[in-house]
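Undergrad: Task: produce atomic coordinates for the following.
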Amino acid sequence: MTERPVIGIFGAGKVGTALARLLVDAGYRVLMSGSPRQTALDLLVGVVAPGAEVVAPEVLAAEARIVIVAVPFGKAGSVPWPAFDGRIVVDAMNYWPPVDGNIAEVDDDPRTTSEQNAARNPRARVVKSLNHLGYHEMEDDSLPAGDPLRRALAVVGDDDEARAEVAALIDAIGFDPVDGGALAHGLALEPGHPAFGRELSAAELAALLTPVAHLAA
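TA: Sure thing, here's the model as predicted:
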């Protein structure tokens, strides 16, 4: 069996800890970093995500091959993007104006939010995924490979190898990965767009991503 890559998760909230539990159960080594203002992070992670390791952000960036960013969108700027050179970075965030407020520079930018985040470090290999699934559904909907009721999750990004590695991770935690192509196609996965929050099979999700691919071409 091929050794699984080390996974880093920035954000120890409900999304980050749910993903950590799934990944630890699937046999991954999981490193986590949270807000520097969050007290007793070691205790929290030990209780809600046993098996995950709390480390400093610089250690996570250095040791993890795949980094999942699962902080509130408004705090994306606090993530150490310059440290992610060469790393596969999964943008699992969502821009929620009711929560984040309307951010003018985001609203006025024609790019998807993941393209905007990718511009924070062009040397990072940014992939959009895991954002169109609620944290409460992550463990409830995880099913073994081959189960006809298995839910699909999309992977979009401009790096083919990065998409393939994240697809393998998604399969390992109990979902059918769907390759959605370029990072710009992540528009379909954002709040208010076709795939967000919907329980879809791989075929259904692929069909929803196809028109977005045509528009972005």
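Undergrad: alpha carbons only for contacts and neighbour counts from here, please
TA: Fine.
Undergrad: what's the longest strand in this protein?
TA: In the chain, taking DSSP state E as the definition, the longest strand is strand 152-157.
Undergrad: Show me what that one is packed up against.
TA: Packing partners of strand 152-157 (3 or more Cα pairs under 8 Å, 6 or more residues apart in numbering; DSSP states H and E): strand 125-128, helix 160-172, strand 176-179, helix 202-216.
Undergrad: Check which helices and strands the third one is in contact with.
TA: Read that as strand 176-179. Packed next to strand 176-179, using 3+ Cα pairs under 8 Å, 6+ apart, are strand 152-157, helix 160-172, helix 202-216.
Undergrad: Any idea which of the ones you listed gets closest to W96?
TA: Closest approach to W96 among the helices and strands packed on strand 176-179 (Cα to Cα): strand 152-157, 19.8 Å.
Undergrad: Which positions within the strand or helix carrying V47 qualify as buried?
TA: Using DSSP states H and E, V47 maps to helix 41-48. The neighbour-count check on helix 41-48 (16 or more other Cα atoms under 10 Å) flags L41, D42, L44, V45 as buried.
Undergrad: What is the burial count for V99?
TA: Using other Cα atoms under 10 Å, V99 has 10 neighbouring residues.
Undergrad: which one is the residue nearest to the spatial centre of the chain nearest to, not counting chain neighbours?
TA: By Cα atoms, centre = their mean, the chain has its centre lying nearest to A92, at 3.2 Å. By the measure of Cα to Cα, 6 or more residues apart in numbering, the closest residue to A92 outside its immediate chain neighbours is N131, 4.4 Å from it.
Undergrad: compare with the first, here's sequence two:
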Amino acid sequence: MATLGIIGAGAIGTRLAQQAITAGIDVVLANSRGPETLAETVAQLGARARAATPAEAARAGDRVVVSIPLAAYRQLPVAELAGKVVLDTSNYYASRDGRLPRLDTGELTTSELVQQHLAGAHLVKAFNSISDHHIPALARPAGAPDRTALPIAGDDPQAKADAAELISRLGFDTVDAGPLSESWRFEPETDPYVLPYSADPDAVMASWERLVEALRNGNPPQLPAPDPGAPLPAARLRALLAGASRKLTADRMIA
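TA: Got it, this is the predicted structure:
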């Protein structure tokens, strides 16, 4: 694996870029505002990173991470991602992304929607269920006793195997949650989402509740200090996925 393309230079995208570089993988990083706006980020990442347009990052990557707000999914370069294994980190928040009725009703999962747009790509849902600051905190070498597992889902078995290989190099085991139609099992506010990776899940949940209350009252939200994280072994993640209940948009605390 020579190069990882990353479309989306937000918190998750930049964390994954750093993990890839640490693992000896070159990175081509893109955002929606142009390569020149990534000069500082690329300088911090070092010589293995370069900035590009989304289409260039898609062409350059042996595998490509897509980490953008869901509202922008139609801007992804379809032709350049055709035939590629694409790791999709997206989550749906109607308050940010606008109402998408097929997601609100559960007709589709988020990644099924993205896959329909990227019809020629091999989509794998990954890295959407862990907080960005937990990625470097919990990454461990293969075989480490405290290695953390992440869920993945996809319709192409080979693509999932390729994604699992990449994720392993980035520091994590994987648990296969099934096809994209089952990826709801680790979408927002399900049992495997974010909290199991937290050292103090109760404190994290209380912070979410305070954030929601502030937003509802029109008050400035106060962001909590990052939780240090706690390892989540594959067996525990597998049990959480099996017991997950689907949370449609209307049932969620943060819609």
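Undergrad: Return the most buried member of the helices and strands packed on strand 152-157 of the first structure.
TA: Across those, averaging neighbours per residue (mean count of other Cα atoms under 10 Å) puts strand 125-128 on top, at a mean of 28.
Undergrad: can you give me the helices in the first structure?
TA: Remark: helices assigned in the first structure by DSSP state H are 14-25, 41-48, 57-63, 97-100, 104-107, 113-118, 135-140, 160-172, 202-216.
Undergrad: Select, out of the ones you listed, the one closest to V71 of the first structure.
TA: It's helix 14-25; of the helices of the first structure, that one is closest to V71 of the first structure (Cα to Cα) at 7.9 Å.
Undergrad: now the closest one: which residue numbers in the second structure?
TA: Mapped onto the second structure using TM-score structural alignment, helix 14-25 of the first structure covers residues 11-22.
Undergrad: Buried residues of the matching stretch, list them for me.
TA: Under 16+ other Cα under 10 Å, the buried positions of stretch 11-22 of the second structure are I12, G13, T14, R15, L16, A17, Q18, Q19, A20, I21.
Undergrad: Run through the residues that contact A55 of the second structure.
TA: P77, E80 (Cα atoms under 8 Å, 6 or more residues apart in numbering).
Undergrad: Tell me the spacing between it and V194 of the second structure.
TA: Using Cα to Cα, to the nearest Å, we find A55 of the second structure at a distance of 31 Å from V194 of the second structure.
Undergrad: Kindly report the same for P145 of the second structure.
TA: Per Cα to Cα, P145 of the second structure is found 21 Å from V194 of the second structure.
Undergrad: ok, the two, which is more surrounded?
TA: Neighbours per residue (other Cα under 10 Å) separate P145 of the second structure from V194, with V194 holding more: 22 against 10.
Undergrad: To which residue of the second structure is D140 of the first structure aligned?
TA: Taking TM-score structural alignment, D140 of the first structure has A137 as its aligned residue in the second structure.
Undergrad: where's its match relative to L170 of the second structure, distance?
TA: When distance is defined by Cα to Cα, A137 of the second structure is 12 Å away from L170 of the second structure.
Undergrad: about what we covered before: between the helices and strands packed on strand 152-157 of the first structure, which one is nearest to P110 of the first structure?
TA: helix 202-216 (11.5 Å).
Undergrad: Show me what that closest one is packed up against.
TA: With contacts defined as 3+ Cα pairs under 8 Å, 6+ apart, helix 202-216 of the first structure has these neighbours: strand 152-157, strand 176-179.
Undergrad: switch the cut-off to 7 Å
TA: strand 176-179 (3 or more Cα pairs under 7 Å, 6 or more residues apart in numbering; DSSP states H and E).
Undergrad: Return the residue of the second structure aligned against A203 of the first structure.
TA: Using TM-score structural alignment, A203 of the first structure sits opposite A235 in the second structure.
Undergrad: Distance check, that match against L118 of the second structure.
TA: A235 of the second structure is 32 Å from L118 of the second structure, by Cα to Cα.
Undergrad: what do you get for T89 of the second structure?
TA: Counting by Cα to Cα, the gap from T89 of the second structure to L118 of the second structure is 14 Å.
Undergrad: ok so, going back, by how much does the match of helix 14-25 of the first structure deviate from the first structure on average?
TA: Stretch 11-22 of the second structure differs from its equivalent in the first structure by a mean of 0.6 Å after superposition (mean Cα distance after the TM-score superposition for the first structure).
Undergrad: roughly how far out does that stretch sit from the chain middle?
TA: Relative to the chain's own centre, stretch 11-22 of the second structure is displaced by 11 Å; criterion: Cα atoms, centre = their mean, to the nearest Å.
Undergrad: ok, residues contacting that stretch?
TA: If you take Cα atoms under 7 Å, 6 or more residues apart in numbering as the criterion, stretch 11-22 of the second structure is touched by I6, V27, L45, R48, S67, D132, I135, L170.
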